[in-house]
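**Student:** Pasting a predicted model and its sequence here:
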Amino acid sequence: MMSLHTTTIGDGPAQLVFLHGIFGQGKNFTSIAKQLADVATCTLVDLPNHGRSPWTDELSYPTLAASVAELLETIGSPVCLVGHSMGGKVAMRTALEHPELVERLMVVDISPSVGLGTNFGPLVQAMQSLPLADLTNRKQADELLREGIPSDTVRGFLMQNLRHEDVDGSGTRRWHWQMNLDLLARELEGTISDWPAIDAHYDGRVLWVAGEKSPYVRQDAYQTMRELFPRYVLVTIKDAGHWVHSEQPAAFTSTLRSFLALEG
């Protein structure tokens, strides 16, 4: 069993579990969870190869879903599972393979067969080109990344993974990427962008949330979405791109709160 790193916020009656996207961490949902603490006990998960969770040698959605299912079994009651981007695909797979563990599902700005490689590839290249051994401080890293990642918001998000610490017990601190960057880079246009075929469907409530300015929930995916999740409802958040929850947090939180309140 893989022990995933989690953080719990709130003590409300609903069980709400968040799965972040590629290069993210559970703490990306901290502010959202605090806003929902009165209605939900929120579990913020670091997926494998991210944050403080263990690294693996290989990556696939079935194995990622299995690790999440092991975690959900420890909660003891079906949850509302929320997944963004890559985490949305993991959440989908978990609901399809372990429907008894997922009371309802919220998929954020991703669809089954849509990949991430085209837009995320340049981010990987910029991070891999950062001269970690020569860094002296975080400001220098920010300046070196600016050309390849011009967006302050995206650069700041990615730099949450840049750590300066003693990683091998030698007493010497060094700069390193906390996520398994080499594995994620290798799988970005393969496993992570793929959607392995599955003969299943999930009959629970599903809310699909798309950013108005994002390309990841497209009309040509609707048929597959309906086949896998026949009860899904699509909501589009205005003036939001791919990181819906950080770009429009109030609208996202309100939408999720309403979804939690729905009966059946």
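**Tutor:** Nice, thanks for sending it over. Residues are numbered from 1 along each chain as shown.
**Student:** For the rest of this, base every contact and every neighbour count on C-alpha atoms.
**Tutor:** OK.
**Student:** which stretches of this protein form strands?
**Tutor:** Read by DSSP state E, the chain holds these strands, from start to end of the chain: 6-9, 14-19, 40-45, 79-84, 102-108, 162-165, 174-177, 205-211, 232-237.
**Student:** second one coming, line it up with the first:
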Amino acid sequence: MRTERIADTDVRFRRGGAGSRAVVFVHGFLEDQYVWDGVIGELGSAGVETVQLDLAGLGERTDAHGPFTLDRFVSEVRAVVDSLDKPVVLVGQSMAAPIVELVAATRPERTLGLVLLAPGPLAGTHLPAEVVERFRESGGSTRAQRELRRQLSSSLSEADLDRLTVIGERVRPKVVCALVDCWNAGHPDGEMPSRYTGPVLVIRGADDGCVTAEGAEQVRKRFVAADTATVDGAGHWAHLEQPAAVAALLDAFLAKAPAADTATPRVGQQRWTTAFAEKSAGSFAEAFAEDVVLEATVLTRPVEGREQVKQVLAAASGIYESLEFTYDSSRGPRTYLEWEATAFGGMPIQGVTILAADDDGRIVRAAIHHRPLGAALRFSAELRARLHGHIDPAYFYDGDRQPARPPAN
């Protein structure tokens, strides 16, 4: 085990083991980096390095100055990820689940997967004022913290309760209040599908009264490729209550995660899926290189240039009533995405999108293949109507005109 520091900061992190991949563990509310020791001790995956750190105001950093915000925590964890010389799997518990999701969203090319344990929703819990006040007032109160943990767990030992209480009572009351505000208010990104599109595992304790089965499902649904798992005999602190069970789930996840030597950049794909989720021309503009070229089944010829392409795709995203990316694969700078959608009152549409990105991850060429033919023709005619006065109608199918017949021999 060795300790390193991010230059010009008080952020320190511990590295254990060795391997081509790293698992970065981020602790939750009123905890510290050492709560993961039991899980790490049970891990059986070979070729994996483990990384632990304390968030500002907690653990060995109780004297850290503010602000204590989600953005600050994301910046610290991202700095740790950037300092590692390998791709990572990010593990976050409770309050840390939104933190690691936001890190993954900004570092998709470095992130092999996410494991969210007893995850708080990125959009925030928005608990009733009287409940929030109980958490805020727990700062500096050994009795209050111990009682909250007892209520939300099912098999925490007295030793673990003592240990967590000691960790929590060292946190300054004003920091406790700031942390409560973080996970209760949440982040604006939580109101939309996740920007991270890689593999995700959502884990909850079967007896967790804070993160219910319904709550875990709501978290799962925000991701393109996410599974759920339940740990029996555990509440909100499954990593302490049942460390071997949590380690087994993590080992299984690591076994299925992309190998480090085959991981490929996903920046272009990330920007593409985010743009479709947000349905705005501005989001598409951020995804594209200036000279981007768009080809599609619904176009009579390619559309060229960022300005025109962003208008076409912003209009197209507004036609879909639902859109789900069901499979992706990458090879070098090229990404293949399969998707399923509905439009026009539930009409099913399927397709494949091929993206080519430059060295900066900006998309330089996109090819979108729609099926079946009837849906593609209707889609093209609808684009023609929506973009009237903005894009030359010759790019689209004229629904009032029969397709030209091939000349006779």
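**Tutor:** It's in. This one's a predicted model, so the numbers in the text were calculated from it and none came from an experiment.
**Student:** overall similarity of the pair, as a TM-score.
**Tutor:** Here the TM-score for the pair of chains, by TM-score structural alignment, normalised by the length of structure 1, is 0.76; 232 aligned residues with a CA RMSD of 2.7 Å.
**Student:** Serialize the strands of structure 1 to JSON lines and add fields for mean neighbour count.
**Tutor:** Supplementary listing: the strands of structure 1 in JSON lines, determined by neighbours: other CA atoms under 10 Å:
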{"stretch": "strand 6-9", "mean neighbour count": "17"}
{"stretch": "strand 14-19", "mean neighbour count": "26"}
{"stretch": "strand 40-45", "mean neighbour count": "25"}
{"stretch": "strand 79-84", "mean neighbour count": "24"}
{"stretch": "strand 102-108", "mean neighbour count": "26"}
{"stretch": "strand 162-165", "mean neighbour count": "16"}
{"stretch": "strand 174-177", "mean neighbour count": "18"}
{"stretch": "strand 205-211", "mean neighbour count": "23"}
{"stretch": "strand 232-237", "mean neighbour count": "17"}
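**Student:** For these, give me CSV that also has distance to A33 of structure 1.
**Tutor:** Formatted as CSV, the strands of structure 1 follow (distance: least, CA to CA, whole Å):
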stretch, distance to A33 of structure 1
strand 6-9, 6
strand 14-19, 9
strand 40-45, 6
strand 79-84, 11
strand 102-108, 14
strand 162-165, 24
strand 174-177, 25
strand 205-211, 17
strand 232-237, 19
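**Student:** Among the ones you listed, which comes closest to L262 of structure 1?
**Tutor:** Evaluated over the strands of structure 1, closeness to L262 of structure 1 peaks at strand 205-211, with 9.1 Å, by CA to CA.
**Student:** Would you check the span in structure 2 matched by that closest one?
**Tutor:** Taken onto structure 2 by TM-score structural alignment, strand 205-211 of structure 1 occupies residues 199-205 there.
**Student:** Contacts for that stretch, please.
**Tutor:** Judged by CA atoms under 8 Å, 6 or more residues apart in numbering, the contacts made with stretch 199-205 of structure 2 from elsewhere in the structure are 112-119, 211-213, 216, 219-220, 223-238, 253, 257.
**Student:** Mean deviation, that stretch versus structure 1?
**Tutor:** Once fitted to structure 1, stretch 199-205 of structure 2 is off its aligned match by 0.6 Å on average (mean CA distance after the TM-score superposition for structure 1).
**Student:** And the helices in structure 2, which stretches?
**Tutor:** Per DSSP state H, structure 2 has helices spanning 37-42, 70-83, 96-106, 129-136, 142-152, 158-169, 173-185, 213-220, 238-241, 243-256, 267-278, 281-287, 306-319, 373-386. These are given in chain order.
**Student:** Remind me what the third one packs against, helices and strands.
**Tutor:** What it means is helix 96-106 of structure 2. In terms of contacts (3 or more CA pairs under 8 Å, 6 or more residues apart in numbering; DSSP states H and E), helix 96-106 of structure 2 is packed against helix 70-83, strand 88-93, strand 111-117.
**Student:** Export the ones you listed to TSV and append columns for distance to G168 of structure 2.
**Tutor:** What follows is those, written out as TSV (distance: least, CA to CA, whole Å):
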stretch	distance to G168 of structure 2
helix 70-83	18
strand 88-93	16
strand 111-117	19
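**Student:** out of the ones you listed, nearest to L373 of structure 2?
**Tutor:** With CA to CA, the closest approach to L373 of structure 2 among those belongs to strand 111-117: 36.3 Å.
**Student:** Okay, angle between that closest one and strand 21-26 too, please.
**Tutor:** 40 degrees (axes from the mean of the first three to the mean of the last three CA atoms, to 10 degrees).
**Student:** Looks like H164 of structure 1 contacts A141 (just checking).
**Tutor:** No - H164 of structure 1 is not in contact with A141 according to CA atoms under 8 Å; the separation is 11.5 Å.
**Student:** Counting neighbours, what do you get for I110 of structure 1?
**Tutor:** 28 (other CA atoms under 10 Å).
**Student:** That one pairs with which position in structure 2?
**Tutor:** Pairing criterion TM-score structural alignment: the partner of I110 of structure 1 within structure 2 is identified as P119.
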